[in-house]
Each structure stands twice: as structure tokens, then as C-alpha cells.
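Asker: 3D model of this:
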Amino acid sequence: MTTTDERPGDARTSSTSRRLLPLLPMLGHTAGKRSPVTCHLKCADACFHEVPNRSENPTFKDVAETALTRRAVLLGAAAGAGALALAAQVGTAAPASAAARGGRLPFVPIAPVGAAVDDLVVPGGYTWAPIIRWGDPLFSEDDRFDPTTLTAELQERMLGYNADYLDILEHPNGRSAVLVNNHEYTNEAIMFPPATTPEQLAEQRWIGMAAHGMSVVELTRDRKREPWRYVVGAPLNRRITATTPFTVSGPAAGSPLLRTQDDPTGTLVLGTFNNCAGGTTPWGTVLSGEENFQGYFRAEGTPEQARYGLRPDPTTRGWEEVDPRFDARTPGYENEPNRFGWIVEVDPYDPTSTPVKHTMLGRFKHEGATVRIAASGHVVAYMGDDERFEYLYKFVSRDTYRKGDRHREHNKQLLSAGSLYVARFRGDSPVEEITGTGALPSDGMFDGTGEWLPLVLDGVSQVPGFTTDEVLVHTRLAADAVGATKMDRPEDVEPNPRTGRVYVACTNNTARGTGTNEGATEPNPRTRNRNGHVIELTEAGDDPTGTAFGWQILLLCGDPAANPYTYFAGFPPEAVSPISCPDNVAFDGDGTLWVSTDGAPGAIGYCDGLFKVPLEGPERGRVQQFLSVPTGAETCGPVIREQQDMVYVAVQHPGEDGTWGAQQSLFPDYGAEGTVTDDAWGGPRPSVVQVWRD
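Answerer: Below is the predicted model:
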């Protein structure tokens, strides 16, 4: 979510916002064309409130000066060969021989598209069409989509709202696949006509619960390299909603902190919601991150709850009015918010399986989790906490991966036991050279080293004064206590499958350097950071189970035509596509980076999009825009299959600022090739989209 800026919003946004004025605290505080409706519904106006992280960690200035002193000692004339080897090992990320050379999906970059354009724009020579849309039936053709007669029971049988994380799990034959998609949140103002009775309002709230969660959908096509179509009534089709039962795994399972009057064992939770990004594991399951759960509960606002942004105010959706578990002030439900904010694991190949919430991966506003297998066989998962001044985390499994685990039962337990770490970054430039503008320091880049600080080792708390379950339930407080580095909304964190380097999308943080908030630091070098940046991280010795890493900023985002302090890994800024607010990252088969954005309309005035970024050779850092999503929308869950000339994205919250009587988007039902238009209802439908080369 992009925050404060002095530029006025467009007239259309302002008109709608004025009608909703009592409900939109961020009205007048968002950047440019960023919608205050998105802030209200998606993250409960998090940027309107005080930053939850008020911890007094060691200042970055202290950490940086310590690092510079240590660096001088290590590299001085008296340093031994071992010290020199250590400095080289954990220093700036180095190119890897197996890296991409620019990818194999040819296209001419599109020009930036204005934020009011209601169209999905792709390069010349490419065509797009939706695979599946909100409200498309999964189980029976008789389930017809009609927002005026939609019920919760019907919504549970249809694709959910606001598509986010996406993967297409293909069968080796190339003609069948399983699609898995997250549904982050709902916008009832454009989904339904206004409720006229209490009963109708209650039903819309239950529909909202049914539209959250995840969907699993089977796909088919006649031959490889052709567009997919989804299969109604397929055996693997499944909906997971805000009322689906989940088991709880890991050290905090059964903890008193997770028990409620409905679940005195603390091991069975109903539902998942605000599911943002995710990851697909090597054993074929899908991980999903529960992100802005704080907006779904009323709570007392204890210090532990306030650290996550929980407050006593009525919620936006009013679920507490129809289900008492969403009012944590009610005796017996005080711990219900503690049962959300986890990484959940779903087996898309077993529709009878019970999904799992993994406490070993910590509780915070998970953007997602992505997994790699170390040479030792241990599983490593990287995670970002998507809020201003929050932290970067890593999990290392206790047990090792079994290749060929036929039923996946061993591998499905790997995330239940191990060690949890949080990152501390150290810069290698003098503090006075980090000016807050984004101007490069004298060594020509923002870079340094870092360490993974242990929170839990082999299931045992490493944080004084915290039990293991307290670390895992109140992970933010534990990370505060060990002095982790405050970052600018670390969202998607993914290892490159070809090189092992890890890429961290820091979306933005316009609060940095304001009031009493921390100022610029070398890994977060701009105050009032509107445009965000991408960090490239290299684990020491290419061992992801270790505790040392090197890092450098790959992209310091923005529009070079308007901001001289942008950086694109050294590539000439005048030759790149403008990019702002990186959100999700992905890789094609060659290891080329792809970045989707969320917030560009507010920061640089263009629609959000998908961008290709080569990581090696003379093209390193050359940002090239591949597509642009419609007005009000963000680009989510990119999947790149360059060998098939196919790209997939989830298009979330198109036409966000509309109302039932004044819709602002027709996406995707405005006549693109392959689009079904005979049942169009005159409003937007968040969708999963495929793009292919003609």
C-alpha cells in the first residue's frame, strides 16, 4: 500500500471517495491515484495508524559503524588469510556461472499505461484471455453467477474474489494441469447491490467469508503451447474459505495462546483469509501466507495485539456481527486472532486432505513463503513481513527432504520442526553517505553483509524471556528483542532456482524518516520511500542453512524521467521501463527475474504491470515492461513459462473505486479474444489471465 503524497487523486476517485468519506481514513493521504478503498479493505488502513513497530532496536547507525570497524580490521595489513576469505565469502553478491542471459521470451516492451486506462495491455504479437474469473462455477454448470442472487452456499462453489498467488502445476503430458489461486480480500461495494435489510447484510458478510481463501481448479488443453480452459466438476476442484477446518502443526500447536472456547485443544482452526502470496514446494504442495489478518478482528488492543495492529474499533467487514469468534473482546475468543497470520500448506492433489497451519514458520503478516532445498537436503523457506519497518525471516528444517517420497507424507512434515531466524543487515558505506535521497555512496552501490539471528533453534527459544510458543505466536516482539533490521515492507522473497541468490521485494515505506521513525539506512536508503526497491542477497558459501549473507540493492525503483535517484544495477536509467512498488517476484526457466507491482498508480501515475529484469551480462538491470493491468488493479502471482511462450498473472481489485451503481471497470468482459461476454454483468471480475505468443 502506497502512502502519503501531496498530489491530488483523479476526479473519479475523489468523487467515489467523497461518498464513502466516513469509512475511508486514508482519503487524502494516499499517493496520487492510489485508492483509499484498497487501503481500507486490504490492510485496514494500516498506514493511517501509528507504525506498530515502536521497538528501540540497536540503531542502524550503530550496526553500520560496528560493521565498518570490523571490515577495516579484517581487511587491514594485519588481517590473516582466513579473515580475508571470510570477507570475500559474505561480501557483495557475485554473478553465478549458471545465470540467465536475458531470457527466451521475445517481446518489445510496452509503453507505460495511464492509471485511468481500463484495459489489459500486452506486447505486439501476444494475446490474452482469462482462464477463470470470480464467480465461475467449479462444481456444476448449473451454478450460475449472478451477484444479485448470490448466496454464501453458491460462493463456496465458485472461484473466490481478488485473485492473488497463482501457480499452474502442469502434468508432464503438457495437456492437463492444476491451478491454485489465493483470494486475498473482498470489496462488497462493487460485488453486490447495497443491502436493504439486516438479513441481506448478514448474508453478504457470509458471502464475503466464502469468497476469501483459496481455489484449486483442474485445467485442460488439446496440445502444448495452447491456452488453457478450466474443467467444471473435475475431481481435484476445491474451495478453501474462511470456515474450512485447518490443523495446527509445530511447537505452538496446542499452546494456551491458541486455545479458544470452540477449540480447547488449540489444534483446529476454522478458516484462512487475507491470503496474499505463497510458494509451491518441491514435494508438490502449495504454501499460502495469511497477511493483514488484523483487519478482521475487534480486540482489546493489548500490547501484544497492538504490535500486530489489532484495535478495539469495529471492523470494516463486520464479521464480528455474524460470528462471535471475530470479536476477541468476547470471553472465550481472546486468542482467536493468534490463530491467524501463519503460513498454511495445502495439498492440491488430495481434495480430502485437511490443510495445515505451520507455527514453526512464525506468526506475522506473511506475504508468502518460498522453499529451496540445500545441498544437505534441508528445506529452507524465506518470508517477508509486509508492513512498514518489519523484518525478513528464514526457516531451516530439522529433517531432510526425501526425493521420490511417493505419498509426500514425510516431506509434508518438513515445515513442522526446525529453526527460525530473522535478518540483520550491515552496510559497508559511511553513515554520512546514506543521505536519504537515494544518491549512491562513494563505492557506487548500496551493499554490505548480514546475519541471520536465531529466534528458535531446533525447537528451542533463543530469545531471553520468551518461551518457544511465545516466540512463534508473538514473532514480531521476539524479533524486536534480538535487534532485527527494520525494512521497507519486505513482501515477496524468492530464491533464484538457477543461481541460489535470493531476491527481496521491498514495496515502499513513505513513513521512513518521518516523525520519530527510523531514517534512511543502507538497505533502505530513501526517506519517504514511495517507489520501493529490490535487494539481491547471497548466502555465504552458497549454503542457505548458514547464518551469514552478502547483499546489494539490485533496483532502486521509480521513473528515471522524474527522479534522478533511481538505480537499475548499473544499467543506463534512460533505457529502462519506469517501475514502482515491486510486490511479487518470479523467475523463468533461464533464471531471469520478473517483477509484478502494486502501487505504481500512486507513485508514478501508471497502471501496475509485469516487468522482466535480466540478471547477468550487459543487460543486467534492464527493466522491460511486459504487460499492464486495468485501472485500479494490481498484478499478482506471475508465472513465466518461456519455453511455451506463455505468461500467467492474477489480476486483483480492478475498478476498485467503483460502486454497484457506478462501476469503473468491465475487466475482463470487454471483448478480448477468448473472453466470454454473454453473461457479463457490467462490473469487474478479478481473474486469472493467460498471455501467449501468437
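Asker: CA atoms for contacts and neighbours, from now on please.
Answerer: OK.
Asker: how about the closest residue in space to G254 that isn't next to it in sequence, what does it touch?
Answerer: Spatial nearest neighbour of G254, excluding adjacent residues (Cα to Cα, 6 or more residues apart in numbering): G266 at 4.2 Å. With contact set as Cα atoms under 8 Å, 6 or more residues apart in numbering, G266 has these partners: 248, 253-260.
Asker: surely L105 touches E642?
Answerer: Yes - at 5.2 Å, L105 counts as touching E642 under the criterion of Cα atoms under 8 Å.
Asker: one step back: and the gap between the residue nearest to G254 and V471?
Answerer: The gap separating G266 from V471 is 16 Å, by Cα to Cα, to the nearest Å.
Asker: quick one: residues contacting P251.
Answerer: Contacts for P251 (Cα under 8 Å, 6+ apart) come out as 359-360, 416-417, 459, 468-469.
Asker: try N338
Answerer: With Cα under 8 Å, 6+ apart, N338 has these contacts: 257-258, 473.
Asker: then E320?
Answerer: For E320, the contacting residues are 297-298, 326-327, by Cα under 8 Å, 6+ apart.
Asker: what do you get for M445?
Answerer: Counting by Cα under 8 Å, 6+ apart, M445 touches 552-553.
Asker: give the contact list for D542.
Answerer: Here D542 is in contact with G500 (Cα under 8 Å, 6+ apart).
Asker: look up the closest residue to W228, ignoring the ones flanking it.
Answerer: Once flanking residues are discounted, W228 sits nearest to R221: 5.1 Å by Cα to Cα, 6+ apart.
Asker: same check, this time on R501
Answerer: Closest residue in space to R501, ignoring its immediate chain neighbours: T538 at 5.0 Å, by Cα to Cα, 6+ apart.
Asker: what do you get for M158?
Answerer: Of all residues not flanking M158 in the chain, P137 sits nearest, at 4.4 Å (Cα to Cα, 6+ apart).
Asker: hmm, that neighbour is touching E153, no?
Answerer: No - assessed by Cα under 8 Å, P137 is found out of contact with E153, at 11.9 Å.
Asker: so for the two, which residue has more residues nearby?
Answerer: The neighbour comparison of P137 against E153 (other Cα atoms under 10 Å) goes to P137, with 24 against 12.
Asker: from L23, how far off is that one?
Answerer: According to Cα to Cα, P137 and L23 sit 32 Å apart.
Asker: same deal with F395?
Answerer: 39 Å.
Asker: for P572, list the residues it contacts.
Answerer: Contacts of P572 were listed using Cα under 8 Å, 6+ apart, and they are R622.
Asker: rewinding a little: show me what the strand or helix carrying the residue nearest to R501 packs onto, helices and strands only.
Answerer: Secondary structure from DSSP states H and E places T538 in strand 533-539. On a contact count with 3 or more Cα pairs under 8 Å, 6 or more residues apart in numbering; DSSP states H and E, strand 533-539 meets strand 502-506, strand 548-556.
Asker: now the second one, please; I'll put the structures next to each other:
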Amino acid sequence: MTVTRPEGRPILSLTPVAREGVRHGSRSYLTCLFKCGNACDHAEPNQTETGHVRDEIAKAIARRSVLRGTAVGAGALVLSGVAGGSTLAAAATAPLAAAGPGGPLARLNFQPVAPNRRDAVVLPNGFDHNVIIRWGDPVVAGAPAFSPYDLTLDVVKKTFGYNNDYVSVVPLDDQRALMTVNHEYDDPELMYPAGRYTQEEIAWFGIYSHGLSVVTIKRGQVAGSWFREKNLAAAPKNRRINADTKFHVTGPAAGHALLQTTKDPSGTRIKGTLNNCAGGTTPWGTVLSGEENFNQYFNTEGTVPAGPTLASGTPLATAYSRYGIAKSGSDPRKWYTVDDRFDLEAEPNEPHRFGWIVEVDPTNPNESPKKHSMLGRFKHEGACVTIAPNGKAVAYSGDDERGDYMYKFVSADLFDGRGTNAARKHNKTLLTKGTLYVAKLTGNDSGAITAPYDGTGEWIPLTSDTQSFVPGMTVEEVLVFTRHAADLVAPTKMDRPEDIEVNPVNKKVYVALTNNSNRGTSYPADEANPVTLSGTRTSPAAPLVNQSGNRNGYVLEMTPDADDHAKDTFTWDLLLVCGDPESPETYFAGYDKSKVSRISCPDNVTFDSLGNLWIATDGAPTPMGQNDGLFRVPVAGPERGHVKAFLSVPKGAECCGPLIYDDDQSLFFAPQHPGEISGATFDAPASTWPHTNDYPRPSVCVAYRQR
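Answerer: Reported below is the predicted structural model:
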């Protein structure tokens, strides 16, 4: 069916998606297309000559190899934590002080889940799980009945959106809590029966399937279990945040000309939030959400405005390009054909209104959520807030793009920990003023063991709320075009820095560098022909680090100077080089590789009360023969680096969430896009999980120990 817009522009029926195979060795074509707009098929937006993390890691590895004094066989990666009597071994096996009682998820010696391709959630013996909420379940009172065969916009606006990434739980009382969930993206191929809806209808459904949901949950009879409150009259704080929701812009960029549009000449009120990926729960009980791959939703049928718009004279077209926004006819959603705000010719500033950190107060459904300009604009994976010893709030965030950077924000004002309403009101302003930084890493190639770390780092200031530290750019321009500003101060390029979280026990920062399969050169894996991270041939004394770019990802461990997150210096170690333990380049903090689970593409992380690191994965390569899942990793003591698979998610799904809650009794996790496998459609699904219908439904779950 073809319909027509009021001004005469035709709307085409849904264009079938080319059903290609696995992309880049891991994700399916469908995931690449709808999640990030096939970002890896395009050149890295960052074309600067600044240094890359691969080279800094290679320095440390080469140094370790030399210090060993003997040739290292392929795969014998020498880094901190390797046994052998050095100070590094002592640091790696130091006892970990417990911050809490250490419930079953923290202490239990479970049998790891074996690699599998099942269309199910698989847990260790002794554990169970239940589904809390699924795509299409009612969120607010008056939500119509859901059926993908008979959708209306009213249904989509009031029910649980498509896909579910970050999960936050804020307690209401002893028996109830508020769960806030991101809805990252839609996939029309899996959501709708063929020929059932027009392109116009599918576009509107997709726009409103994004956003967030706030859902009241209550304890089950089994300790650790939770269920959705189905009596919506008893859940007045439930909320569906969608394209109708007005967001208030805070910080110096609020009201700036770069944020002004035809429908919002004030530049302070933004409708909706897009591609919300990970997030964070603040010490004051609000929820942060990162707007990630927002660039893919914008298109133009005309001429891209040329600018210039920056004080430095950078044309607007160049600014678009640095954020991966380009004139293109390949956008499968074609939202710009139903709403002019997604048409760059009509609204050239609309992309500047996305790419922010969003803050939502789940306890106050009448309060407008915020977009915080002080935390910068880029492809935020999420944001984690901790309180520094001096009382300032510190927020870490990664720019999830190949070759982009890590950032930190330090508040100008101090956290008020009194727990009063007035204190909470004050704390909700902490992200509006302060200083934004970008990270620069340097590998330790000193030639001698002078400290138990692989490198050092510094946080380079970009701007405060009153003063820009980047020549030629104003405060507002630094915040709206943060990538441009960072390029000018020579930070370190990273391999898709996703979740960056602070361990509440040891106060270290853990960074998931998911992968970068497009960089590096492949060489045979043999001792006579090793390579460095940058793909350069080296002497046989250096180990093979990666044969094919960074296909399986790393985990960095960062230690702030004096354990103070407000300081501008830190040290770092390479904790994990992920992949198949039998592959020579993998490394697990020096732990015996024959005893660890295979792991690939670390995405999001969380911690239990003992400080164990839990890693959710996204994009396990087909050759590894396993679905994505969740893994527990001690970060200190004799088990440091012992990766153990705790659960796997259904085929085609990525493991999202995750959250350890309720004294280590509850593990919230969120399998999103189940069955998103190339060739799958709604009518010919590759998955039917959670097996309540004949089509897949992204859902939020909780795992717990059986009675």
C-alpha cells in the first residue's frame, strides 16, 4: 500500500531488507543494520592522527616480554598478574575486602554453563529465572491489548517498547521496586507480519517503540525472584517515556542556536530520546541513560546545509560527518518521510538534540526528564556516577565508536549525603555544572619493573561550564561537538569503549572495549611469526596478541591516582584479552587458560557485593559456537581472571542489563533482539523465545537460586 503525506510526498511500502549472512565475524546483518546503521561498513568517523590504544598496549606487552628474559611462545601474554615471584603477582593475589555479606551470586562455586546454541536461557544447576516483562506488555493504565497482527499507535505508546538494554532497579519499599529499562532500537523485519502495515505506519510504530519504560515490580515467593505488578491501578509511578515526552536541556548548551529548531525555537525542550543503550543509577536514586547510535535516524532528500556553525569555521557538513551522519538513501526506516524533524534539509539542527546523557527520576512520573549538555554529545554507551573523596560527583562515559574516546565529568558542586528531600533536590543538579575531560593513555615501556601497571593515563580538560579549554571553540561548541573538541587535544583512540563502571569495592574503573574487527592485519599464529596489536611483525620474543584486529574485545582496569576519581591521572592494566582460551592471543589476568570459559565481545558490566566483575557480551562470533551470555570474573585474589559463564541467552540475542541486586540474590538481565539472525522474519522466525507466542519477544528476566 502507498499513502501520501499532506504536502504530497509519497510514502512507500516497507522495503525488504537484504538478508546477508553474518557480518564482521559476529553480528547478523539485521543487527548491524538496525542497531547501528552498519557502522562497521563505513570509515571510522575519527580520521585524526592521534594515538591508538593498540599501540600503548603493545608497548606494555613488548616490555613484559623483554623483562621475562626468554622467548615467549605464541599466546603466552606477559602482563601484570602473572605468577613468578614479581611484585605483579603479589598485587594480583591480594585479598579482596568484602563490602557486603556476599550472597549466592558472589560466593557460589557454580559449574560454568557450556557453550551452546539453544533457543533458551541456560543457567547453572541450582538456579532458575522468570520473565518479568516482554515487548508489548502493558505499562500504563488503559493500555490496549497487544497483538503484532493488530497494532495501533495507542498500543505502542502505552506498552513495553521493543528491545531492552540497560536495567535499573530503585526500591520503593521492602516488597516493591521501580524498574527502569531502555528501549534501544526497533527491527521491523522481526516485529511485523509481511504486508500487514504501510511504511508510514511502521515508521510511526518504530519512533514510539524507542525510549524507556518505568515499571513497578514486586517480590516473588522464592528469594531473589521478582514479578511485574499486573494491577496497573496499584502502579501509579509506571511510565512510558516515548517520542511524546518532553526533555528539559540543562547546562551551558541549553538554548544555544545549535539546538534551536522550527518547532523548538527556545532550544531547551526536546521531544523523545533515541537509541538508548546502557546507563547508570546515581547515588541519589535517579537513572541515567545514554543516547548512542542516534546518527542513523537522520536523512535528507535535498542539500545538506553547509554552515559554518562553529567559531573555528568548521562547516556543518563536516560536523555531521564526524558523527557518522551523511546524505544517504540507505536508511531502511525512512522516518524522515513521516516527520520533518528527521529530515536534515528541513531541520539541520535536530541531530544536535540527540547524543546526550538523559536523567530520569523514576519516583516522580510528573517530572520532565533531562538531557545534560555538560556531559558532552557523542555516542554515549551509558554513564556511571561515583562520589570522589572531596564530595564531587564523577561520571564516566564511553563513546561507542571505532577509534573514539573515553570521557569523564567532574561536578562543580558537592554531593549532599544527608538523605533528605532537600539534599536529593540539590543532588539532581550536580550534572549541570562542572568540567568535562577526555582520556589519554600511555603504555609502560620503561624497560624495568618500576610499578605494577601496564601504563599511565591523564584526563585532559575540554571545558568547564564557564570556560572552554579548546582553542577556537566556545563552551557551547565543545559540548555540542565534543568529538571535534577532543580531536584537537590529542587523546587516545579506543576500540569501541562501551560500558565504563566503577567497582564499589576496590574503587577501580573497568572498561569494556567490545571489539574492532576492522583494524590490524592477520598473520599465521606461530612462534616464528608473531605480531603486535597493530599488526606489525616483531621478534619471536614478543607474543601474538591479535591476529585479526580486535575481534573479541578487551577489558581494561584503571586505577585513579590515590583512589581519587576527581584526580586527573591514573594507571591502567589490561585485565582480559577475550576470545577462545585455546587461541594464543587470549589472556585472563594470568589465570590458567585451561580453566576459563570462552568469552567474546564484552559489552556491559556490573559488580556483586564482593567486587567480582560480571560481564555481559554482545556479538559472540559464530566460530566460537556459542550464544552471548553473562560471565563472573574475580578481580583479586588467587581466582583473579577466572572467567566463568553463568548464563547464556537465546540464539540471536545479546545479553543486556545486567544488575546484581538484593544482597546478591537477584540477577536482572535482559535478552534483547532474540532471533535476530540473517534471513529471519516475523513470519519465518529464528527464535520464539520466551516461547509464549509464535514470534520472539525481547524481555527482562531475573535469575535466582532455587529453593
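Asker: returning to that earlier point: mean neighbour count and distance to G427 of the first structure for the helices and strands packed on strand 533-539 of the first structure - can I get that in a markdown table?
Answerer: Output for these, formatted as a markdown table (neighbours: other Cα atoms under 10 Å; distance: least, Cα to Cα, whole Å):
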| stretch | mean neighbour count | distance to G427 of the first structure |
| --- | --- | --- |
| strand 502-506 | 26 | 16 |
| strand 548-556 | 25 | 9 |
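Asker: let's have those in CSV, adding distance to L453 of the first structure.
Answerer: Output for these, formatted as CSV (distance: least, Cα to Cα, whole Å):
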stretch, distance to L453 of the first structure
strand 502-506, 17
strand 548-556, 9
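Asker: burial check on N38 of the second structure, number of neighbours?
Answerer: N38 of the second structure has 15 neighbours, counted by other Cα under 10 Å.
Asker: which residue in the first structure aligns with it?
Answerer: When the first structure is aligned by TM-score structural alignment, the residue opposite N38 of the second structure is D45.
Asker: just give the closest residue to that match, not the sequence neighbours.
Answerer: That would be C39: by Cα to Cα, 6+ apart, it lies 5.0 Å from D45 of the first structure.
Asker: same deal with H653 of the first structure?
Answerer: With Cα to Cα, 6+ apart as the criterion, H653 of the first structure has its nearest non-adjacent residue at 4.9 Å, and that residue is A633.
Asker: for V493 of the first structure, find the nearest of the helices and strands packed on strand 533-539 of the first structure.
Answerer: Evaluated with Cα to Cα, those place strand 502-506 nearest to V493 of the first structure, the distance being 4.5 Å.
Asker: and that closest one, which stretch of the second structure?
Answerer: Strand 502-506 of the first structure maps onto residues 509-513 of the second structure, going by TM-score structural alignment.
Asker: and the matching stretch against the first structure, how far off on average?
Answerer: On superposition with the first structure, the mean distance recorded for stretch 509-513 of the second structure (mean Cα distance after the TM-score superposition for the first structure) is 0.3 Å.
Asker: show me the contacts for P602 of the second structure.
Answerer: Shown in contact with P602 of the second structure (Cα under 8 Å, 6+ apart): 512-514, 552-555, 578, 615-618.
Asker: what is the aligned counterpart of it in the first structure?
Answerer: Using TM-score structural alignment, P602 of the second structure lines up with P582 in the first structure.
Asker: still on that earlier bit, ok, F395 and L23 of the first structure, which is more surrounded?
Answerer: F395 (28 against 14).
Asker: what helix or strand does the more buried one sit in?
Answerer: Assigned by DSSP H and E, F395 of the first structure belongs to strand 392-400.
Asker: who are the packing partners of that strand?
Answerer: If contacts are counted by 3+ Cα pairs under 8 Å, 6+ apart, strand 392-400 of the first structure sits against strand 378-384, strand 418-427.
Asker: about what we covered before: distance of the residue nearest to G254 of the first structure relative to E320 of the first structure?
Answerer: Distance, G266 of the first structure to E320 of the first structure, by Cα to Cα: 21 Å.
Asker: host element of the alignment partner in the first structure of V700 of the second structure?
Answerer: Under the alignment (TM-score structural alignment), V700 of the second structure maps onto V688 of the first structure. Per DSSP H and E: V688 of the first structure is located in strand 687-693.
Asker: how about T31 of the second structure?
Answerer: Taking DSSP H and E as the criterion, T31 of the second structure maps to helix 29-36.
Asker: who are the contact partners of Y405 of the second structure?
Answerer: Y405 of the second structure neighbours (Cα under 8 Å, 6+ apart): 398-399, 438-439, 491-494, 497.
Asker: could you find the counterpart of it in the first structure?
Answerer: Per TM-score structural alignment, Y405 of the second structure is aligned with Y391.
Asker: what's the spacing between that match and R311 of the first structure?
Answerer: Y391 of the first structure is 22 Å from R311 of the first structure, by Cα to Cα.
Asker: just checking, N411 of the first structure touches S397?
Answerer: No - if you go by Cα under 8 Å, N411 of the first structure and S397 don't touch, sitting 10.5 Å apart.
Asker: roughly how far does C276 of the first structure sit from N162 of the first structure?
Answerer: From C276 of the first structure across to N162 of the first structure, the span is 10 Å (Cα to Cα).
Asker: quick one: common contacting residues for the two?
Answerer: Here C276 of the first structure and N162 have 182-184 as joint contacts, going by Cα under 8 Å, 6+ apart.
Asker: can you give me the helices in the stretch 501-650 of the first structure?
Answerer: In the stretch 501-650 of the first structure, the helices defined using DSSP state H, counting those that start in this stretch lie at 600-604.
Asker: typo on my end, the first structure
Answerer: 11-19, 36-43, 60-75, 81-89, 152-155, 188-191, 198-211, 303-306, 468-473, 475-482, 600-604 (DSSP state H).
Asker: okay, the ones you listed, which one's buried deepest?
Answerer: Among the helices of the first structure, the stretch with the highest mean neighbour count (mean count of other Cα atoms under 10 Å) is helix 600-604, at a mean of 28.
Asker: before we move on, the earlier item: out of the contacts of E320 of the first structure, which ones does the second structure keep as well?
Answerer: Counting by both residues aligned by TM-score structural alignment, their matches' Cα atoms under 8 Å, the contacts of E320 of the first structure that remain in contact in the second structure are 297-298, 326-327.
Asker: okay if I get those as JSON lines plus neighbour count and distance to D542 of the first structure?
Answerer: Below are these laid out as JSON lines (neighbours: other Cα atoms under 10 Å; distance: Cα to Cα, whole Å):
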{"residue": "F297", "neighbour count": "26", "distance to D542 of the first structure": "42"}
{"residue": "R298", "neighbour count": "24", "distance to D542 of the first structure": "45"}
{"residue": "F326", "neighbour count": "21", "distance to D542 of the first structure": "44"}
{"residue": "D327", "neighbour count": "25", "distance to D542 of the first structure": "46"}
